[in-house]
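>>> sequence first, predicted coordinates after that:
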Amino acid sequence: MRKPQGRGLDLARKHVTSCLAELSSMLKSQEFLKSQSDITSQKGDESCTTASGCRPIGFDVSLNSRLLSPAPPRAVQILAWSDAIRYFEKLLHDLDIICALSLDPVLENVLHFIAQFQKSVPDLVPRAFLQTLLVQDGKLYGRDLFCDVISRALSLPDIIGDKEFQSNEFVVQLGQLVTNLLKILCTNTAWQRRKLGKSLQDWSTISIQLELALKREFGETRNVLADENMCMRVSKQLLVWSQEHTYWIASRFLILGFELDLYSPSEYCMVYWYMHVVFIKLIEKMQLRILASNENSRRKGKKKKDHSKDSVRDTPFPSSCLLLQCYVLLSEGLSMLLAALRKESKSFQSPSIFNTEQEVVQIVL
């Protein structure tokens, strides 16, 4: 799995399958293997600690004493036999999912894979291997430049490999932001949300800079024109693409707050309202990107007089866009429901540790 550009994934998957078969055999032979063990102090299949006199198998107890400064002895939990096997089974299953990755250079598919993979709460080892696979030598999978990944996302194959596009200041910054985003998404949930807050500021800043640069160069025109040049087209689509990912990061930031139980019941209404607004903006930018992509494909096969006639009609939107529309309705309904409950029955109102306005007035009087 450490081989560059994912060359060893097929062989690694065979090893993972073999290891899973060995673990299954060990679990079936649990009683026999325990009877042959020299360790007799641990009875049954219960977890214990090093304070009980049991020595952990496969772990050097003098490791900490060699690496860290002297410290008082501490009791370390030792997993039971079945718990240890289940732990390694989950670890190998997570590695198998990574090995089955198709190495798709489309960034949206990569982000979707990471989000789905993180739902299983993988351990540090699979997340580290995934990050190493995705970002190698400043390239996606160690083979695709991030500027080329961005150009594919813009559906403008003519600019792939273009030196002027690759050296553009905004493209370079966006490539670095994408690199950092992939690394952040491979971390644990708590660290991921902490870093996404900073990343959200960076993405929103560059989106504002792109919008100001577009207005300065081309004015207030935002609609797709039949006679616009390549520079204007690239600038508009780059702005829409950066704004779309800004709102995607914002939605991810809000959703992770639920996974970490960071919101109190009194904040649910406000959070769902934020999610409702973010999802609407995300759908808007996604649809603009899809329309621009379809317009680029029509430019090659149709005359200019047919562009405005067919630009919006019969435009197919992906299932992800339809799912976001469901999220919009769901978040709006939940926010309205919680607001009504809070107004009518005074639900979801927990006492605050701070003084209310009425208490402040009473204290002053």
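Nice, thanks for sending it over.

>>> can we go C-alpha only for contacts and neighbour counts from here?
Will do.

>>> residue boundaries of the strands in the stretch 151-300 of the chain?
Taking DSSP state E, counting those that start in this stretch, the stretch 151-300 of the chain contains no strands at all.

>>> now do the helices in it.
163-166, 169-185, 189-218, 230-259, 268-301 (DSSP state H, counting those that start in this stretch).

>>> switch those helices over to a markdown table; also include mean neighbour count.
Output for the helices of the stretch 151-300 of the chain, formatted as a markdown table (neighbours: other C-alpha atoms under 10 Å):
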| stretch | mean neighbour count |
| --- | --- |
| helix 163-166 | 14 |
| helix 169-185 | 18 |
| helix 189-218 | 16 |
| helix 230-259 | 19 |
| helix 268-301 | 18 |
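
>>> reformat these as TSV; add distance to Pro126.
What follows is those, written out as TSV (distance: least, C-alpha to C-alpha, whole Å):
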stretch	distance to Pro126
helix 163-166	32
helix 169-185	13
helix 189-218	14
helix 230-259	20
helix 268-301	30
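
>>> right, and these - which one's nearest Thr49?
For the helices of the stretch 151-300 of the chain, proximity to Thr49 was assessed by C-alpha to C-alpha; helix 189-218 is nearest, at 27.2 Å.

>>> give the other helices and strands that the closest one contacts.
helix 169-185, helix 230-259 (3 or more C-alpha pairs under 8 Å, 6 or more residues apart in numbering; DSSP states H and E).

>>> structure two is appended below for comparative analysis:
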Amino acid sequence: MAAVDVLDDGFGDNLDDPKKDSYDSTDTLQNQPPPDVQYNWVDVTTEFFEAVKGLELGELLHDDLFGLFEAMSAIEMMDPKMDAGMLCNRGSKSALTFDQAVQTGALKLQDITLPEQIGIIDSTLACLVSWLEGHSLAQTVFTNLYLHKPHLIEERAIKAFSICIFKIVDIIKEFVNRALVFEEEDFQLMVYGYRLVPDVSEQRTVGMLKEVEEDLHRRIRNKSTDPALVSEHEDTIALYSRIKFMRLLYQALSSLGRREPLGLGDCQRLLSSCTDLLQNMQKTVNRGVQPTTESDHPSIMGFDPLVNQRLLPPTFPRYTKIKSRAEALEYFEEFLNRLKIVCKITNYSSFHNALDFFIDFSRHGPCILSRSILQLLYLPQSNKVFGTLSFVDVLRDAAKNFIFPPALMPKSTLLNNPQAKEYVDTFLNHCVRPFGNLIQLCGHNRARQRDKLAHLLEDFATLQDEAERVDAYLHNLSLKSDTPRPHLACFGTWILYHTLKIMIMYLLSGFELELYSTHEYHYIFWYMYEFLYGWLVSALTRADNFLIEQEEIVVGHKGRGAKKNKAKKKKARPYGREITVYQALQNICGGLYKAMVGFRLDGKIKLPHPEFDNEQVRYEHRFAPFASLLTPPPMQYAEFRDMTSLVRYDQPPNSTALYLQGCQHFHKARTLLENINSPDQEVNDLLKVAKTNFVVLKLLAGGHKRDSANPPMFDFTSHCHFPIIKLL
């Protein structure tokens, strides 16, 4: 770097010269015309090193010809991590292939000791986990040389294990590829030319593992009383646990991957057995041979992190740090627990319940594999739920159960009209793609979900328009029938409900992903308080009332015998709990909004310089995805300013009044949440937010820390969307 030295390779000169375009392997350097420019090279090494002594570590000299762009380019070019091939050129040790390692004795094919076998298995599982976390197979699993030619391995346990790893990699690849909920940062499908032993069947793989299991089990039963063999006996148990774990895991994944819908009872049993075996694996994680030096990659026999380095594309490679063995086993424990939860999706025949299951599962940040399996269990085909139920019929039942539209009621005369039936069927068919995308969206990682929610709103805007037209047509048709019933806003309310939930999910994801600056909180909470939660409560209340009216009509047709429990039915509001939760959330948003305005009045929120930051631009950017919707109508920035301006009051409220108003909101939220029977974790978390913020705003209204210049802190640890306010 120090010497000004350029290697002239013949590609840098006269690029526009047509004579040089036809250069081929038959040309020689002597045939090329001499360069027009003669260079007089000067060695500046000594002068350069003297000059850089005036710079601090990490400091770069700025010059007219060496600005930020050139500096960053220089840093990138000189950093070995920016070129995958640079690692291969370091040091004298070269990566050995499978055959070379066997010839030099660096790789044993037989007589592998028990600790070595345990170490190889645990290190490979750590590589498998690292692959599932987004790294390439070439830098993780395939750094195990035993996987390069598994058929040549003579040690039965390692051979069976190696083939099983290939089969599991193949199954995982198929899951992720079919579900299509992965992004480039989630998962890498490329196998770099490795064949995943397609010639070995599932039955043969399981049979090989069982043979090794039985052999190890016989050795365990023949326990020797010799104290010197105690350690060997424990190693045998540890290896047995690992081989059996691999077999059961492979069988569980295979059963989940079959296209035909089979009962998941066997899968649950296999997963439970895997969990039991995993406990013994975690206890014996240190029995495997350990590397002699600390490294970010396995360095025991059979592993070479650079063996596939030349297979990587000539781009900036992601630095790969392989998980430790203990971390990998912990990952598998969490993965097995997630799979047990995923299998429960088959219990949710209702679309709304299934959608809530997907949203809740996604909230916990599951891995790409469990997300993919969940997608394939519910929608193995785009138009078939659980592979057997028509998605159109599932959505028809969802709309029917949500608001009971007269057109979907039993013995409805509306659908005797061919035109009306065609309208309803066409509308429900048009619902398949947006609702299918909503389910698929829940399978993506949280950051990507936000982008996809914005695009999904465009599809729901189209559905809203169609739902209103279908409702209007059915309403006019119903009024002319023998049993006239109102049909206005039935399908429209159903679509509006989901549209509002998507809008709220979009805004709340900004808190979860830490996209909002603190000075933006007030209009985010204001929008949810004034509009979204209010509209959502209104839509649910309308559906609630409509459901009860339709039930009363049905009961009336059944006669007096069905009227005995009429009083009880009136008390049981179908959406009572959901409405209460959303009313509480509306009040929490109202309390946070009032608190934010109070902080701004007190000068406790740091505002950006208006010359470099425009609130209107930020506002319009945050709510841009809502512009395509007609209902609810998007709230423009000018309207927001008019509605929130304090000068519209005869006596503009001060910060104390705003803190007190915020207290009232949090108190109301607390009251609503405390009235919910059998509260779940979400309700308890919201209750904690409401109670704590009530106390904080009460203190602020009383003048506590009024003179403090420290800004408040917003703590999202109790709830990822609604913070607890802390005074510093």
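Ah, there it is. In this text the structure is predicted, and so the values were computed from the model without any measurement.

>>> quick revisit: out of the helices of the stretch 151-300 of the first structure, nearest to Val76 of the first structure?
Among the helices of the stretch 151-300 of the first structure, helix 189-218 comes nearest to Val76 of the first structure, with 23.8 Å by C-alpha to C-alpha.

>>> re the thing from before, so which of the helices of the stretch 151-300 of the first structure is nearest Phe129 of the first structure?
Nearest to Phe129 of the first structure among those is helix 169-185 (11.1 Å), distances taken as C-alpha to C-alpha.

>>> which stretch of the second structure is that closest one matched to in the alignment?
With TM-score structural alignment applied, helix 169-185 of the first structure matches the range 426-442 in the second structure.

>>> over to stretch 285-296 of the first structure?
Residues 539-550 of the second structure are the counterpart of stretch 285-296 of the first structure, counting by TM-score structural alignment.

>>> what sits up against that stretch?
Stretch 539-550 of the second structure is contacted from outside by Phe402, Ile403, Phe404, Cys490, Thr493, Leu496, Tyr497, Lys570, Arg573, Pro574, Tyr575, Ile579, using C-alpha atoms under 8 Å, 6 or more residues apart in numbering.

>>> mean deviation, it versus the first structure?
Once superposed with the first structure, the aligned residues differ from stretch 539-550 of the second structure by a mean of 1.9 Å; criterion: mean C-alpha distance after the TM-score superposition for the first structure.

>>> tell me how far that stretch is from the chain's mean position?
35 Å (C-alpha atoms, centre = their mean, to the nearest Å).

>>> now swap in stretch 360-371 of the second structure and tell me
Distance of stretch 360-371 of the second structure from the chain centroid (C-alpha atoms, centre = their mean) equals 6 Å.

>>> ditto for stretch 297-315 of the first structure
Taking mean C-alpha positions (C-alpha atoms, centre = their mean), stretch 297-315 of the first structure and its chain are 35 Å apart.

>>> of all the residues in that stretch, which ones are buried?
By neighbour count on 16 or more other C-alpha atoms under 10 Å, the buried set for stretch 297-315 of the first structure is Arg298, His307.

>>> just the terminal-to-terminal distance for it.
This stretch, stretch 297-315 of the first structure, spans 12 Å end to end (C-alpha to C-alpha, to the nearest Å).

>>> ok, residues contacting it?
So stretch 297-315 of the first structure is in contact with Ala226, Leu291, Asn294, Glu295, going by C-alpha under 8 Å, 6+ apart.

>>> what of stretch 421-430 of the second structure?
With contact meaning C-alpha under 8 Å, 6+ apart, stretch 421-430 of the second structure is reached by Val392, Leu395, Arg396, Leu414, Leu415, Leu463, Glu466, Ala467, Val470.

>>> okay, the residues you listed in CSV with distance to Leu477 of the second structure next?
What follows is these, written out as CSV (distance: C-alpha to C-alpha, whole Å):
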residue, distance to Leu477 of the second structure
Val392, 23
Leu395, 23
Arg396, 20
Leu414, 7
Leu415, 10
Leu463, 21
Glu466, 17
Ala467, 15
Val470, 11
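
>>> between those residues, which is nearest Val597 of the second structure?
Leu463 (36.8 Å).

>>> map that closest one across to the first structure for me.
Using TM-score structural alignment, Leu463 of the second structure pairs with Ile206 in the first structure.

>>> from Asp148 of the first structure, how far off is that match?
19 Å.

>>> contacts only, for Lys183 of the first structure.
Lys183 of the first structure neighbours (C-alpha under 8 Å, 6+ apart): Gln131, Val135.

>>> oh, that last question was meant for Leu214 of the first structure, not what I typed.
So Leu214 of the first structure contacts Met232, Ser235, Lys236 (C-alpha under 8 Å, 6+ apart).

>>> Phe88 of the first structure maps to what in the second structure?
Under TM-score structural alignment, Phe88 of the first structure pairs with Phe332 in the second structure.

>>> for Leu256 of the first structure, same thing?
Using TM-score structural alignment, Leu256 of the first structure sits opposite Ser509 in the second structure.

>>> name the nearest residue to its match, ignoring sequence neighbours.
Nearest residue to Ser509 of the second structure, sequence neighbours excluded (C-alpha to C-alpha, 6 or more residues apart in numbering): Arg450, at 6.5 Å.

>>> any idea how far the one you found is from Phe427 of the second structure?
From Arg450 of the second structure to Phe427 of the second structure the distance is 26 Å (C-alpha to C-alpha).

>>> same question for Ala489 of the second structure.
Ala489 of the second structure is 14 Å from Phe427 of the second structure, by C-alpha to C-alpha.

>>> what do you get for Phe460 of the second structure?
According to C-alpha to C-alpha, Phe460 of the second structure and Phe427 of the second structure sit 12 Å apart.
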